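A.B. asks: dropping a prediction and its sequence here:
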Amino acid sequence: MRSIWRTLDGGLARDVALVCAAIALVGLSFGAITVGSGFAIWVPLLMSVVVFAGASQFAFVAIIAAGGSIFAGVAAGLLTNARHILFGFSLGDVLGKSVASRLLGSHLMIDESVAFTIAQRDPDRRRAVYWACGAGLFVSWNVGALVGAIGGSMISDTNAFGLDAAFPAVLLALILPSLLDHVTRKAACVGAVIAVVASLFAPAGIPILLALSAVALTVPIRQRKKAVAR
C-alpha cells in the first residue's frame, strides 16, 4: 500500500481524495433514501459492503420501494452492472495474477475507479490509481451509507433534501473532461439519445446497455486518425 501512494503524485492523490469525498455524500444519500423508503437500517449497510455498486443499489431500492418484486430489483441491478464486463477487458493488467487479487480488484471495479485508471498510460500509475481509488471509494461509500442510514431514520421526508441528485451529479463531473474530445462527445450524445428513447419502453438497465452501442462510432474515426499520424 505504501508503494501505491508513493507512485501517485500530489495532484492525482488530491483528485482521488476529492472523488472519495463526493462519493461519501452519494453514499449518504443512498443510506438516507433507503431507510426513508421503509427499509431496515441494516439493508443499505449490507448492500454497500456486499454489492458496492451505486447505480445497482439505487435501482434495487427504487424498484422495491415502488412495489416491484425482489426478482425485478435483482435483475435490474445485474443488467446495470453488466457494463463491468467491458470494464474488465480494459483493466485486466491492473488486477494482478492471483485469484484473490482478481476477486478483490473486481469488487472495487466501479465507474469512478475505472475512469481514473483508463486515463493513465504508465502501467505502475494505472495499478496505483486503481487500487488507491478503489479502496478509498469503498471506505468512503460505506461510511457515507452508515451516516445516511442513521440520519434517514431520523428524517421523515428525505426527498425534501434532493439527495437523489447526488449520484448523477458526481458521474457528470467525472465525464465532463472527456467531453472535450470531439469523437468522445459525439459518441456520448448519441448514447444519451439512445438511452432516453429506450427508457420509454425498455425495462431498467437495458437503456444503459443499448447506449454502449454508441462506442462503435469512435472506432473508425480513431483508426483513421492513427493512419494519418503514421
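C.D. replies: Ah, there it is.

A.B. asks: from now on I want contacts and neighbour counts done on CA atoms only, so please keep to that.
C.D. replies: Will do.

A.B. asks: so where do the helices sit in the protein?
C.D. replies: Read by DSSP state H, the chain holds these helices, from start to end of the chain: 2-7, 10-36, 42-50, 54-65, 70-80, 83-90, 99-107, 111-118, 123-152, 166-175, 182-198, 206-211, 218-229.

A.B. asks: quick one: Pro44 and Ser37 touch, right?
C.D. replies: No - no contact is recorded between Pro44 and Ser37 when judged using CA atoms under 8 Å, the distance being 11.1 Å.

A.B. asks: if we can go back for a sec, quick one: the helices of the chain as JSON lines, columns for distance to Asn159 and mean neighbour count too.
C.D. replies: Conversion of these to JSON lines gives the following (distance: least, CA to CA, whole Å; neighbours: other CA atoms under 10 Å):
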{"stretch": "helix 2-7", "distance to Asn159": "39", "mean neighbour count": "12"}
{"stretch": "helix 10-36", "distance to Asn159": "8", "mean neighbour count": "22"}
{"stretch": "helix 42-50", "distance to Asn159": "17", "mean neighbour count": "18"}
{"stretch": "helix 54-65", "distance to Asn159": "13", "mean neighbour count": "20"}
{"stretch": "helix 70-80", "distance to Asn159": "21", "mean neighbour count": "18"}
{"stretch": "helix 83-90", "distance to Asn159": "29", "mean neighbour count": "14"}
{"stretch": "helix 99-107", "distance to Asn159": "30", "mean neighbour count": "15"}
{"stretch": "helix 111-118", "distance to Asn159": "25", "mean neighbour count": "19"}
{"stretch": "helix 123-152", "distance to Asn159": "10", "mean neighbour count": "23"}
{"stretch": "helix 166-175", "distance to Asn159": "12", "mean neighbour count": "14"}
{"stretch": "helix 182-198", "distance to Asn159": "23", "mean neighbour count": "17"}
{"stretch": "helix 206-211", "distance to Asn159": "25", "mean neighbour count": "19"}
{"stretch": "helix 218-229", "distance to Asn159": "39", "mean neighbour count": "10"}
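
A.B. asks: A further structure is provided below for comparison with the first:
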Amino acid sequence: MAEQRTLADPDVDGDKPDAVVVRDALGVGGAVGLSGFAFGVTSAGSGLTLVQTCVLSLLVFTGASQFALVGALAAGGSPFTAAAGAFFLGVRNAFYGLRLSEVLRLTRAVRPFAAQWVIDETTAVALAQPTRRSARIGFAVTGLSLYVLWNLTTLLGALGAEAIGDTDAWGLDAAGPAVFLALLAPMVKSATERAAAGLAVVLGLGLLPVLPAGVPVLVAALAAPVVLWARGRHVRGSVR
C-alpha cells in the first residue's frame, strides 16, 4: 500500500513545495490584511483615538472581535457589553489553539508568541497543509504577513478617518460590518451553519430596538447552541 502523506504522519515529506505554501499564505495574509483599513476607519469613526485603535490591532488582533467592540461602542453601548461581545467572539480562537497545538507541535518557548497569531486565517492555512513542516510554514507566513499588514492598514485607516472628519457623512461607518460579512459569508456552507447564521441575524436585528447596544450581539451568540440542540434532537428522532 502506498504511504499516505498527511499530518497524521508528520515526519514524511509532502509533495507541496515550500514556495507554494509561502505563496498561498502570502495571498491569504495580503487579501485579509487590507481589511484592517476598514477597521481603522470604523474605530476612529466610533470615537476611539489613533493610539487606542492601533493598540487594539496590536494586542487583540482578531478582526471579528475588534469590529464587534468598536461597533458596540459606536452604537452607545457600555464598555462592559462591548468587551463581552468581543470576548465571546474571540473564544473560538482558543479551540483553534487546541487543534493547532497537535498539528504544529511548537516548543514551549515559542507557543506564547504563536498564540497571538491563532486566528481564522492562520488556522485554515495550517490545517490545509499535508505535513507538519508545511503547516508550520503556512502558519508562520500567514501570521506574520497578516499581522504586519493588518496593523499598517489600521494605522492608515485611522489617519484617513481623522483627515476626512465625519465618517458617517461618507458612509464609511458601514465599511467594517461590510468587510466582516464578506469574510464570513464563504464560511457558511452547511444547512446547520446557514440556520445558525439566520437565527443569529433574526435575534440580533429583532432585539436591537429593545436592548442596550452590544447586548443583542451577546444574545445572537445563543443561535449556535440552539441550532445544534435542535439538530441533535432531529437526528436522534430519525434514528428511532
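C.D. replies: Great, that's in hand. Everything numeric here is computed off the predicted structure, so don't read it as measured data.

A.B. asks: Throw the helices of structure 1 into CSV and include distance to Ala160 of structure 1, thanks.
C.D. replies: As requested, those are arranged in CSV below (distance: least, CA to CA, whole Å):
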stretch, distance to Ala160 of structure 1
helix 2-7, 40
helix 10-36, 11
helix 42-50, 20
helix 54-65, 16
helix 70-80, 25
helix 83-90, 32
helix 99-107, 33
helix 111-118, 27
helix 123-152, 12
helix 166-175, 13
helix 182-198, 26
helix 206-211, 28
helix 218-229, 41
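
A.B. asks: map Leu18 of structure 1 onto structure 2.
C.D. replies: If you follow Leu18 of structure 1 across to structure 2 using TM-score structural alignment, you land on Gly27.

A.B. asks: Leu50 of structure 2 -> structure 1?
C.D. replies: Aligned by TM-score structural alignment, Leu50 of structure 2 pairs with Ile41 of structure 1.

A.B. asks: what's the spacing between that match and Arg83 of structure 1?
C.D. replies: As defined by CA to CA, to the nearest Å, Ile41 of structure 1 lies at a distance of 29 Å from Arg83 of structure 1.

A.B. asks: what's the answer for Leu45 of structure 1, then?
C.D. replies: The spacing between Leu45 of structure 1 and Arg83 of structure 1, counted by CA to CA, is 24 Å.

A.B. asks: could you find the closest non-adjacent residue to Gly96 of structure 1?
C.D. replies: With CA to CA, 6 or more residues apart in numbering as the measure, Arg102 is the residue that lies nearest to Gly96 of structure 1, at 6.1 Å, once sequence neighbours are left out.

A.B. asks: pull the number of nearby residues for Leu8 of structure 1.
C.D. replies: By other CA atoms under 10 Å, the residues close to Leu8 of structure 1 number 18.

A.B. asks: which ones are touching it?
C.D. replies: Counting by CA atoms under 8 Å, 6 or more residues apart in numbering, Leu8 of structure 1 makes contact with 125, 128-129.

A.B. asks: conserved subset of the residues you listed in structure 2?
C.D. replies: With both residues aligned by TM-score structural alignment, their matches' CA atoms under 8 Å as the criterion, the subset of the contacts of Leu8 of structure 1 whose aligned partners also touch in structure 2 is 125, 128.

A.B. asks: make TSV from the contacts of Leu8 of structure 1 and add distance to Val50 of structure 1 to it.
C.D. replies: Supplementary listing: the contacts of Leu8 of structure 1 in TSV, determined by distance: CA to CA, whole Å:
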residue	distance to Val50 of structure 1
Arg125	27
Ala128	23
Val129	22
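
A.B. asks: ok, Gly71 of structure 2 to Val60 of structure 2 distance?
C.D. replies: From Gly71 of structure 2 across to Val60 of structure 2, the span is 15 Å (CA to CA).

A.B. asks: map Phe89 of structure 1 onto structure 2.
C.D. replies: With TM-score structural alignment as the matching criterion, the partner of Phe89 of structure 1 in structure 2 is Leu98.

A.B. asks: and for Val61 of structure 1?
C.D. replies: Residue pairing (TM-score structural alignment): Val61 of structure 1 is matched to Val70 of structure 2.

A.B. asks: for its match, which non-adjacent residue is spatially closest?
C.D. replies: Nearest residue to Val70 of structure 2 in three dimensions, chain neighbours excluded: Ser43, at 5.6 Å (CA to CA, 6+ apart).
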